[in-house]
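S.K.: task: produce atomic coordinates for the following.
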Amino acid sequence: MRIETGLINRKGQQFCELPASATVAAAEKSRAKKNRRRQRKPMQAAVVQKLFNACKEVFSGSEAVPSPSDVERVRSVLDTMTPADVGLNRDIPLFRKIGTEGAPPITYLHLYECSKFSIGIFCLPPSGVIPLHNHPGMTVFSKLLFGSMHIKSYDWADIPRTANEIVNPSHFQPSGVRLAKVKVDDVFTAPCNTSILYPAAGGNMHRFTAMTSCAVLDVLGPPYADSEGRHCTYYRDFPYARFSGDMDLELGSEEGGVYAWLEETEKPSDFFVVGDKYRGPKIVEN
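M.R.: Here you go, the predicted structure:
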């Protein structure tokens, strides 16, 4: 049996027919050549795997805060990440607000966790809120993958020396609340740079409020661990004038900036986080 391979070229000339065996052999030779080319070209690692590899090396030591070069290494990977790199898009049902009263639940996708670091994604529907909370002894990278989000963050503030000399410190800082300085109070829209917070700087206490459906990839190093004193504490914030009395000008002239008072509180009763399966590229432990 012969395979009709005669074709007409653009000038109307007919190509000669080839035996079927010769045609098959030529096709096999072509496929073999393509396979060799594929083998010579190494497969590119998934971006999420690159993130894991960087975190594994950066957080392998005992230092509470990675070196600036190590911080940059993790940030450089996160800055390139897109929703597609973790198998997400805003049309997935978990980003839709359910028609119920109160704050909508937040979905958490677990990618990886060990004693040194964790990687996960918070998926927030519109109006979703992650309440004000801290990250004790931790360095945290947050990458907004898509959407718009309002972030408000604080660092603990020291009472100015001049204030201590003029007034009783217990009067300046009432019992049960602690002075904090606003680090960030703004709306961020993807694509934007990765934000980084440290144990004592960068906005260690923060609150996320979703303006639209959005997803945030978080790297925590090390992760929360009650047994090691890294317990998540929630706060409510009060305007500085609430407890400052006559000290507004004194504090402002000493440090400048915007201040508030933070009070520890229980986890808000309307804050729910539910887990879901991560369906993006898998992380391979090596």
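S.K.: contacts and neighbour counts: CA atoms only from here.
M.R.: OK.
S.K.: tell me the centre residue of this structure?
M.R.: Residue closest to the average C-alpha location in the chain (CA atoms, centre = their mean): residue 217, at 2.5 Å.
S.K.: got a list of what that one touches?
M.R.: Counting by CA atoms under 8 Å, 6 or more residues apart in numbering, residue 217 touches 119-122, 142-145.
S.K.: adding neighbour count and distance to residue 271, write those residues out as a markdown table.
M.R.: Putting those into a markdown table (neighbours: other CA atoms under 10 Å; distance: CA to CA, whole Å) gives the following:
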| residue | neighbour count | distance to residue 271 |
| --- | --- | --- |
| 119 | 21 | 21 |
| 120 | 18 | 18 |
| 121 | 21 | 17 |
| 122 | 20 | 13 |
| 142 | 20 | 20 |
| 143 | 24 | 21 |
| 144 | 27 | 20 |
| 145 | 29 | 22 |
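S.K.: just the residues you listed: which are in strands?
M.R.: 119-122, 142-145 (DSSP state E).
S.K.: list just the nearest of these to residue 240.
M.R.: Residue 240 lies nearest to residue 142 out of the ones in strands among the contacts of residue 217, by CA to CA, at 27.4 Å.
S.K.: check the gap between that closest one and residue 179 for me.
M.R.: Between residue 142 and residue 179 the distance is 25 Å, computed by CA to CA, to the nearest Å.
S.K.: now distance to residue 47 too, for the contacts of residue 217, in CSV please.
M.R.: Output for these, formatted as CSV (distance: CA to CA, whole Å):
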residue, distance to residue 47
119, 13
120, 14
121, 15
122, 18
142, 16
143, 14
144, 15
145, 13
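S.K.: mind listing the helices for the stretch 151-286 of the chain?
M.R.: 161-166, 169-172, 241-244, 248-254 (DSSP state H, counting those that start in this stretch).
S.K.: which one of those helices lies closest to residue 270?
M.R.: helix 241-244 (25.4 Å).
S.K.: run this one through as well so I can compare:
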Amino acid sequence: MCIFCFPTSAVIPLHDHPGMTVFSKVLYGSMHVKAYDWVEPARFQETKGPGYRPVRLAKLATDKILTPQYGTSILYPKSGGNMHCFTAVTPCAVLDILTPPYNEDAGRKCTYYVDYPFSTFSAVNGADNEKEEYAWLSEIDTPDDLHMRPGVYAGPAIQV
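M.R.: The predicted structure is shown next:
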């Protein structure tokens, strides 16, 4: 369980929650969410040049601003926008409950991505009619400028 507190314009870059279900609720403020799900069966494109990683086709699941009135959103391991990024429109806080928790040994490691417009790479059969709903995602290293500060547990509010 985590509570993320964002100043205006703060970003958690595009990332995933592999094999996990996540319940999210905006507690105050407003936050833009852009989220994708993988297209199945998987479709990959090779990129050019040494050191370039292949891209995988994803379909846009969500692209909207969330507020406390929105309610709780749920993402599942393979649907609901498992690859997503957050951008604070105003100062805001988000409660996330992740289950099961991240565990690299069990294959639940957070991966970061960059998204490219569908038109960046060659066309894929079956997706031409709705190009704006698709993007190519490429895995990237954890961004150097990503800094999350852990909260401090002060113990129980009432001592007996």
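S.K.: can you calculate the TM-score here?
M.R.: For this chain pair, the superposition-based TM-score is 0.85 by TM-score structural alignment, normalised by the length of the second structure; 151 aligned residues with a CA RMSD of 2.4 Å.
S.K.: quick revisit: closest to residue 31 of the first structure out of the helices of the stretch 151-286 of the first structure?
M.R.: That would be helix 248-254 among the helices of the stretch 151-286 of the first structure, by CA to CA, at 73.7 Å.
S.K.: report all helices and strands that that closest one contacts.
M.R.: Contacts defined by 3 or more CA pairs under 8 Å, 6 or more residues apart in numbering; DSSP states H and E place helix 248-254 of the first structure against helix 161-166.
S.K.: which elements pack onto the helix it packs on?
M.R.: helix 248-254.
S.K.: go through the second structure and flag its longest strand.
M.R.: For the second structure, the strand reaching the highest residue count under DSSP E is reported as strand 55-66.
S.K.: thinking again about what came up before, can you put the helices of the stretch 151-286 of the first structure in JSON lines and add distance to residue 224 of the first structure and mean neighbour count?
M.R.: Formatted as JSON lines, the helices of the stretch 151-286 of the first structure follow (distance: least, CA to CA, whole Å; neighbours: other CA atoms under 10 Å):
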{"stretch": "helix 161-166", "distance to residue 224 of the first structure": "34", "mean neighbour count": "12"}
{"stretch": "helix 169-172", "distance to residue 224 of the first structure": "31", "mean neighbour count": "14"}
{"stretch": "helix 241-244", "distance to residue 224 of the first structure": "31", "mean neighbour count": "14"}
{"stretch": "helix 248-254", "distance to residue 224 of the first structure": "33", "mean neighbour count": "13"}
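S.K.: out of those helices, which gets nearest to residue 132 of the first structure?
M.R.: Ranked by CA to CA, the member of the helices of the stretch 151-286 of the first structure that lies closest to residue 132 of the first structure is helix 241-244, at 18.5 Å.
S.K.: can you name the residues of the second structure that that closest one overlays?
M.R.: Taken onto the second structure by TM-score structural alignment, helix 241-244 of the first structure occupies residues 119-122 there.
S.K.: what's the spacing between that stretch and its chain's center?
M.R.: Taking CA atoms, centre = their mean, to the nearest Å, one finds the center of stretch 119-122 of the second structure at 22 Å from the center of the full chain.
S.K.: need the contact partners of it.
M.R.: 45, 131, 136.
S.K.: just tell me what the last one corresponds to in the first structure.
M.R.: The one in question is residue 136 of the second structure. Checking with TM-score structural alignment, residue 136 of the second structure has residue 261 as its match.
S.K.: ok, the closest residue to residue 78 of the second structure other than its chain neighbours to residue 92 of the second structure distance?
M.R.: Here the nearest residue to residue 78 of the second structure in space, its sequence neighbours aside, is residue 37; by CA to CA, 6 or more residues apart in numbering that works out to 6.6 Å. Separation of residue 37 of the second structure from residue 92 of the second structure (CA to CA) stands at 25 Å.
S.K.: quick one: the strands in the second structure?
M.R.: Under DSSP E, the second structure gives strands at 2-6, 11-15, 21-28, 31-38, 44-45, 55-66, 72-75, 83-88, 92-99, 112-117, 134-140.
S.K.: could you dump these into CSV with distance to residue 152 of the second structure added?
M.R.: Shown next, in CSV, are the strands of the second structure (distance: least, CA to CA, whole Å):
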stretch, distance to residue 152 of the second structure
strand 2-6, 12
strand 11-15, 20
strand 21-28, 19
strand 31-38, 24
strand 44-45, 42
strand 55-66, 27
strand 72-75, 25
strand 83-88, 22
strand 92-99, 16
strand 112-117, 26
strand 134-140, 30
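S.K.: right, and the helix or strand after the strand or helix carrying residue 39 of the first structure?
M.R.: Element membership for residue 39 of the first structure (DSSP states H and E) is helix 20-40. The first helix or strand that comes after helix 20-40 of the first structure along the chain, using DSSP H and E, is helix 47-58.
S.K.: so what touches the helix or strand following that next one?
M.R.: Next in sequence after helix 47-58 of the first structure, counting helices and strands by DSSP H and E, comes helix 68-79. For helix 68-79 of the first structure, the external contacting residues (CA under 8 Å, 6+ apart) are 47, 50-51, 54-55, 58, 141, 143, 192-194.
S.K.: residue 184 of the first structure touches residue 152, doesn't it?
M.R.: Yes: between residue 184 of the first structure and residue 152 a contact is recorded at 5.2 Å, counting by CA atoms under 8 Å.
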